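Undergrad: quick one, structure for this:
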Amino acid sequence: MKYAKSHEWARLEEDGSVTIGITDHAQEALGDVVFVETPTEGDAIAAGDQAGVVESVKAASDIYAPVGGEVIGVNEGLEDEPERVNSDPYNDGWFFRLQPADTGELDVLMTAEEYAAMCDEDS
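TA: Here you go, the predicted model:
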């Protein structure tokens, strides 16, 4: 997995697609997630573009695409169970999948160690 400064994660899948969600650190900071707005399948998104919104009992936060590409899937389960983001942010709580325009964009994202160090600095 790779991580963005805006607290999204990106995982390159075996089929070449990229799955995106928010990190455990981000969901902890947000608190209980009550609503998730994802992009629409077929949307073209550039790296850094707003791709949705996550709302919690505390606040609403924009979700940004850590890499660009075409949206090929969204986690429809979040519509009825947004709390999946809290209980399992890296598996059941994923937000959307992209067919990346350039997998090289993953190379500019942070490793797990770099992301953890950034979070430690912020706290």
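Undergrad: all contacts plus neighbour counts: C-alpha atoms, from now on.
TA: Noted.
Undergrad: point out the other helices and strands that the helix or strand where residue 79 lies packs with.
TA: Secondary-structure assignment from DSSP states H and E places residue 79 in helix 77-80. If you count contacts as 3 or more C-alpha pairs under 8 Å, 6 or more residues apart in numbering; DSSP states H and E, helix 77-80 packs onto strand 33-37.
Undergrad: the structure of the following sequence is requested for comparison with the preceding one:
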Amino acid sequence: MLQQNTHLIISTSTDLLRIDYRHILYIQSDGNYCSLFQVGGVMRLVTYQLGQVEKMIAAQLSDNAKNFVRIGRSLIVNINYVYYISVAKQQLTLCDNHQATYSLNPSREALVALKTLIEEEMKH
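TA: Sure, this is the predicted structure:
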């Protein structure tokens, strides 16, 4: 039997991607498509816009959806992999369990919002 609320399923007319949310590092908008980056450096292109994937995450992952945060217009990140935020350098670094790092450059405003969110979460 499948565990509920731990896997994101993205289905098209020809493909189905089923991935444990804990293996998703971030999702980046690429026009009408999204690139889904996974632990271990695997990248999958999906034929949905970022807003559609964001809705899938909310609908399918229930409480686990809180692990994902929309960063500006082009990114959704799994906050469990946030390693370093530099507002001054406009840099976000994610680190996966394989010690690989991923450097992203979201907007300054998006970084401030993410930094604040993580700081607030730390207080609880």
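Undergrad: TM-score for the pair, please.
TA: Remark: TM-score between the superposed chains equals 0.27 [TM-score structural alignment, normalised by the length of the first structure]; 55 aligned residues with a C-alpha RMSD of 4.5 Å.
Undergrad: one step back: got the buried residues for the next helix or strand after the helix holding residue 79 of the first structure?
TA: Once the chain leaves helix 77-80 of the first structure, the next helix or strand it forms, by DSSP H and E, is helix 84-87. Using 16 or more other C-alpha atoms under 10 Å as the test for burial, helix 84-87 of the first structure gives 84-86.
Undergrad: show me where the first structure has its strands.
TA: Counting by DSSP state E, one finds strands in the first structure at the ranges 2-3, 8-12, 18-22, 33-37, 44-45, 50-56, 60-64, 69-74, 96-100.
Undergrad: who wins for proximity to residue 118 of the first structure among those strands?
TA: With C-alpha to C-alpha, the closest approach to residue 118 of the first structure among the strands of the first structure belongs to strand 2-3: 10.5 Å.
Undergrad: which residues touch residue 28 of the second structure?
TA: Residues in contact with residue 28 of the second structure (C-alpha atoms under 8 Å, 6 or more residues apart in numbering) are 34-36, 50, 74-76.
Undergrad: kindly recompute the last result at 10 Å.
TA: 34-37, 45, 49-50, 70-71, 73-77, 104 (C-alpha atoms under 10 Å, 6 or more residues apart in numbering).
Undergrad: tell me, how many residues neighbour the residue lying closest to residue 53 of the first structure once chain neighbours are set aside?
TA: Spatially, and ignoring its direct neighbours in sequence, residue 53 of the first structure is nearest to residue 62 (4.5 Å; C-alpha to C-alpha, 6 or more residues apart in numbering). Residues within reach of residue 62 of the first structure, counting by other C-alpha atoms under 10 Å, total 14.
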